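Engineer: turn this into a model:
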Amino acid sequence: MTIASRHEQELRAAARHINRRRFLTVTGAAAALAFATNLPGTAQAAELDARRITEDPFTLGVASGDPLPGSVLLWTRLAPKPYEPDSGLPRARVEVSWELALDARFTRVVRRGTVTAHPEFHHSVRADVGGLAPDRVYHYRFRAGTWISPVGRTRTAPAPGARINDLKLAAVSCQAYHDGYFTPYKHLADEDLDVVFHLGDYLYEYAVNATGGARAYTDRTLPALFNRETTSLEDYRLRYALYKSDPDLRAAHAAHPFVVTWDDHETENNYAGGTPENDVPPEEFLLRRAAAYRAYWENQPLRAPQRPDGADMRLYRRLSFGRLAQFDILDTRQYRSNQAYGDGWQLPGPESDAPSRTMMGKAQERWLLNGWHASRALWNVVPQQVTFARRRSVNDPKVSMDAWDGYPAARTRFLDGARATGVENLMVLTGDVHVSYAFDIKRDFENPASPTVGTELVTTSVSSGKDGADRPANYDRLMQGNAHLKFYNGRRGYTRITLGTKEARADFRTVSTVTTPGAPVTTAASLTTQAGKPGLELS
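Structural biologist: Sure thing, here's the model as predicted:
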């Protein structure tokens, strides 16, 4: 029996002994699951001398994330055999050393240390390195025994209050392995960027067949264990191994620090809070959510405060880059009300319009407003998951119940809060829909003459949806039905954004194909918005 299988049995045994009514709240489930979660120290794992590792353990690459002015989080995971449930390592802890230097050749090392890779966390490694200079590029690597990892490049954030002229970032989302190659990441790795924001759907729970789906491998065969939907901890862990085996994804992580947030597919399509997509018992879904959240934390460059507690995980958080930008990273999946009218595209009505409906939950809403109130940044940027602006086809009143259109009261509270706290340069970054959009955010979307109060940039998918098209089939209907929609494109790629003291610029970078590797990247369009004068213009 594998470690993950034992873990699942422990969770299910605990669940059977918890009162069913208590499981009907996420909080109660989290407490129950946390009690049974296998954490380092509880299993008294033996120690493995890293010199006994006979195959390269750094097959999944390296990553860094959540840059602060004086620190950055470094990540890797030991996996000599990544497609096996135990990754080719025994149930033993391993000491791993790390180095941080001012140059890629490590002639000027400024920090070094050791951390423990615990089997309970699938031998993932994270080093929260402090005492660093702000706004500085660093290079890092790990060592386990005689093995040395690839070199990663990262960068700290500017000092609080620092006046900086520009910040270069990228937004990415939605990378279904079975829909194509991660070619956009190859080009992203070559960009001159300070940070990358991943807006969700880092993986998909759907089965991947032996030939890699649309990748149509002829020179390799994937193990059968990938050809099933992810439901257990072992499933989710293995799926991250598959995704991180992609060389372009590894290159992007090694080139830039990432700030990550999830959407639905990291767990299950269109789940809402504690409500699953399908009709399964709540305790069964929350066990699945606990497994998904744990595997997410194990495989992303996240700090200790983000470590999950059973089926709960505090993912929303705030990062600042001097006086230029504040980023309030949201979680619109874990705390939301269930989709109205059974989900999908529906006519809005009393159920979707109910004032009590929430996208973020009360605590996160208060946190966001408090952060805006205290912000002194020129640009207040909100990386989140689903389309914020109203989106309708011409002569069709239906809207998406999974997007903010299905939660209009929550959107009104969001916009009222931004207005009340004095946010002038509001920018929302979005993923999810596998296309690029550029929206003006209106105070009242029902009135085209309503003031424009911000900008929404929706980045397309890395691979989800396969190749796509420059003009999707509904292009004319959406452009005619939404006067505030300034750009629409259906190719794969990413969005490169430059925040400056006078304007922000968005370059929508796309590739022609992902079902075959190696496509070049082009800029489909560039738009700008002026500081102090919201509204997008093609440049």
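Engineer: please make it C-alpha for all contacts and neighbour counts, starting now.
Structural biologist: Fine.
Engineer: Ser539 against Thr529, yeah?
Structural biologist: No - with contacts defined as Cα atoms under 8 Å, Ser539 does not count as touching Thr529, sitting 9.8 Å away.
Engineer: ok, those two, which is more surrounded?
Structural biologist: The neighbour comparison of Ser539 against Thr529 (other Cα atoms under 10 Å) goes to Thr529, with 23 against 11.
Engineer: got the buried residues for the helix or strand encompassing the more buried one?
Structural biologist: According to DSSP states H and E, Thr529 maps onto strand 521-530. The neighbour-count check on strand 521-530 (16 or more other Cα atoms under 10 Å) flags Val521, Ala524, Ser526, Leu527, Thr528, Thr529, Gln530 as buried.
Engineer: now render those as JSON lines, adding distance to Arg111.
Structural biologist: Output for these, formatted as JSON lines (distance: Cα to Cα, whole Å):
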{"residue": "Val521", "distance to Arg111": "37"}
{"residue": "Ala524", "distance to Arg111": "42"}
{"residue": "Ser526", "distance to Arg111": "40"}
{"residue": "Leu527", "distance to Arg111": "41"}
{"residue": "Thr528", "distance to Arg111": "40"}
{"residue": "Thr529", "distance to Arg111": "40"}
{"residue": "Gln530", "distance to Arg111": "41"}
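Engineer: one more to put side by side:
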Amino acid sequence: MTSEARQSQHAPELRTAARHIGRRRFLTATGAAAALAFAVNLPTAGTAAAAELDAARLTEDPFTLGVASGDPRPDSVLLWTRLAPAPFEADSGLPAQRVTVHWEVAYDERFRRIARRGTATAHPEFHHTVHVEVGHLGADRVLYYRFRTGRWISPTGRTRTAPEPGARPRSLTLAAVSCQAYHDGYFTPYAHLAADDVDVVFHLGDYLYEYAVNSAGGARNYTDRTLPALFDRETVTLEDYRLRYALYRTDPDLRAAHAAHPFVVTWDDHETENNYADDIPENNVPPEEFLLRRASAYRAYWENQPLRRPQLPDGPDMRLYRRLQWGRLAQFDVLDTRQYRSDQAYGDGARLPGPDIDDPSRTMTGASQERWLLDGWRSSRALWNVVPQQVVFSQRKFDLATPSRLSMDAWDGYRASRRRLLDGAKAAGIENLMVLTGDVHVGYAFDIKDDFDDPDSRTVGTEIVATSIASGKDGTEKPANRDTYLAANPHLRFYDGRRGYVTVELGREAARADFRTVPYVTRPGAPIATAASFVTAAGEPGLEPA
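Structural biologist: Next comes the predicted model:
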């Protein structure tokens, strides 16, 4: 069935029905939607919980899942925590009552110089998560924060605000991370990232995986603990997704990274379901079932990430794309290439190209997001224009044949959409374009070409692909297909198959990318090393070894 035919089945009333899940009535769009409404209860905060819990009655530590901050702006930052005395229980060990949480932000780690303090309410409707947007903090400051409820005090988090819009900071160091399948290994790279001196972390998708996790934790092969059977199933319902976030957040290295640095997050597919495209699921389930599943996944994502109020989902819809600035040094246009895309052409994997990939009616971003990005480039005053997003942007031929197979799930399957962005960047006069990517569980460094089929074509930007934190298990420095990929793609400057992350220092004269890798993740305690470093000069796109 064609993408257009499948999408025509998804009548607007189904999306409307999913948007209204949680209302105390049967949904009228379809019988299946009505039946699923009971499994996905998403009321507005305060509609079902008039009672307040006396926090003095909390006998177990409620801050088991740590703290986090995100989306730093010149005068504000978003602070997050979730109350969960029993994180592996559906109710997290709390009754369906409101809990008052005190928060404070300080200029020093000992909280002797308080910047702001206040209270927030942890609503049971949001699974006792707390999102606090703290303003009036001053620009370009390092800050410390913590929460308290009853006699319990959370771990201390470290965060920061961005510089003023007109400021000209000398540098910014970011980290890019992606793909952390719990069942594939330990999150050791996060332990090292927590100790790194970076200003902000960009998570580029696949924060969790929907697949079952067995009692031994998969490749973690626990011998000192047994995970509950409730994790040994695929995530489908709101309860499933909430519990899966709890499992991931119990990892101490992930908690340490969140506490050490502000995160800017965007999703890919596994936070909902593998390789979905807009409202088209991976498998042929009824559309109303997938929209309800998507609503559950999006709700749990917002609840468990340091996201601001504008990102609060409306049923199966959530505006995740957004823009952040770091003075005049950098503009970050965070994309969502999953929620609005056309269905993959010719299947989801590596396929020979056909005419559909050049069809201008097909899109990776949707028309509104594409227009937003191009308008943002036209008005940008930043030296570096950075695009954190999900799937490989540059052409990536899988073999030396002509024609070569390409990934239908990446931008190669949406070439007309990619062409519009490259033309838009050129029209806007963008000189220093950098794309940050995740998804593929390997580290790549690409020169972005105006014409990928012509090695002598003008280089118009840089793509840095962060390998996975754990997905793919241990990996290897030299994957079996590395020589083929390098020969088939002359613009590919680096390829490494180990786990880790990337740090990028953006400066006034140049940007430097360091690929940080660990030798294994299927057992804890791996050391970290820099596998390779590259620089690209401001105004002269193209990567060179550092």
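Engineer: still on that earlier bit, in the second structure, what stretch matches the strand holding Thr529 of the first structure?
Structural biologist: Aligned by TM-score structural alignment, strand 521-530 of the first structure corresponds to residues 528-537 of the second structure.
Engineer: and if you look at stretch 198-212 of the first structure?
Structural biologist: Stretch 198-212 of the first structure maps onto residues 203-217 of the second structure, going by TM-score structural alignment.
Engineer: and the matching stretch, end to end?
Structural biologist: Across stretch 203-217 of the second structure, the terminal residues are separated by 23 Å (Cα to Cα, to the nearest Å).
Engineer: Ala256 of the second structure belongs to a helix?
Structural biologist: Yes - judged by DSSP: H, G, I helix; E, B strand; the rest coil, Ala256 of the second structure forms part of a helix.
Engineer: for the counterpart of Gly180 of the first structure in the second structure, give me its contacts.
Structural biologist: Alignment note (TM-score structural alignment): Gly180 of the first structure maps to Gly185 of the second structure. Each residue near Gly185 of the second structure by Cα atoms under 8 Å, 6 or more residues apart in numbering is listed here: Gly218, Ala219, Arg220, Ala470, Ser471, Lys473, Asp474, Val521, Thr522, Arg523.
Engineer: just the buried ones out of those, please.
Structural biologist: Applying 16+ other Cα under 10 Å to these flags Gly218, Ala219, Arg220, Ala470, Ser471, Lys473, Asp474, Val521, Thr522, Arg523 as buried.
Engineer: three-state assignment of the fifth one?
Structural biologist: Following three-state DSSP, we place Ser471 of the second structure in the coil state.
Engineer: sorry, back to before: what's the mean deviation for the strand holding Thr529 of the first structure versus the second structure?
Structural biologist: Mean deviation of strand 521-530 of the first structure relative to the second structure after superposition (mean Cα distance after the TM-score superposition for the first structure): 0.2 Å.
Engineer: which residues does that strand contact?
Structural biologist: In contact with strand 521-530 of the first structure (Cα under 8 Å, 6+ apart) are residues 184, 187, 455, 487, 489, 493, 502-512, 535-539.
Engineer: got it, and stretch 74-92 of the first structure?
Structural biologist: 2-4, 45-48, 55-65, 117-119, 122-129, 142, 223, 234, 237-238, 241-242, 299-301.
Engineer: give me that answer again for 6 Å
Structural biologist: For stretch 74-92 of the first structure, contacts defined as Cα atoms under 6 Å, 6 or more residues apart in numbering pick out 45-48, 55-58, 62-64, 119, 123-127, 241, 301.
Engineer: how about stretch 187-203 of the first structure?
Structural biologist: In contact with stretch 187-203 of the first structure (Cα under 6 Å, 6+ apart) are residues 168-175, 251-252, 255-263, 265-266, 384-385, 431.
Engineer: go on, stretch 102-114 of the first structure?
Structural biologist: For stretch 102-114 of the first structure, contacts defined as Cα under 6 Å, 6+ apart pick out Val96, Ser97, Trp98, Glu99, Leu100, Ala101, Tyr138, His139.
Engineer: residues touching the fourth one, list them.
Structural biologist: Read it as Glu99 of the first structure. Taking Cα under 6 Å, 6+ apart as the test, what Glu99 of the first structure contacts is Arg111, Arg112, Tyr140, Arg141.
Engineer: how about the secondary structure of the second one?
Structural biologist: Each residue gets one of three states, and Arg112 of the first structure gets strand by three-state DSSP.
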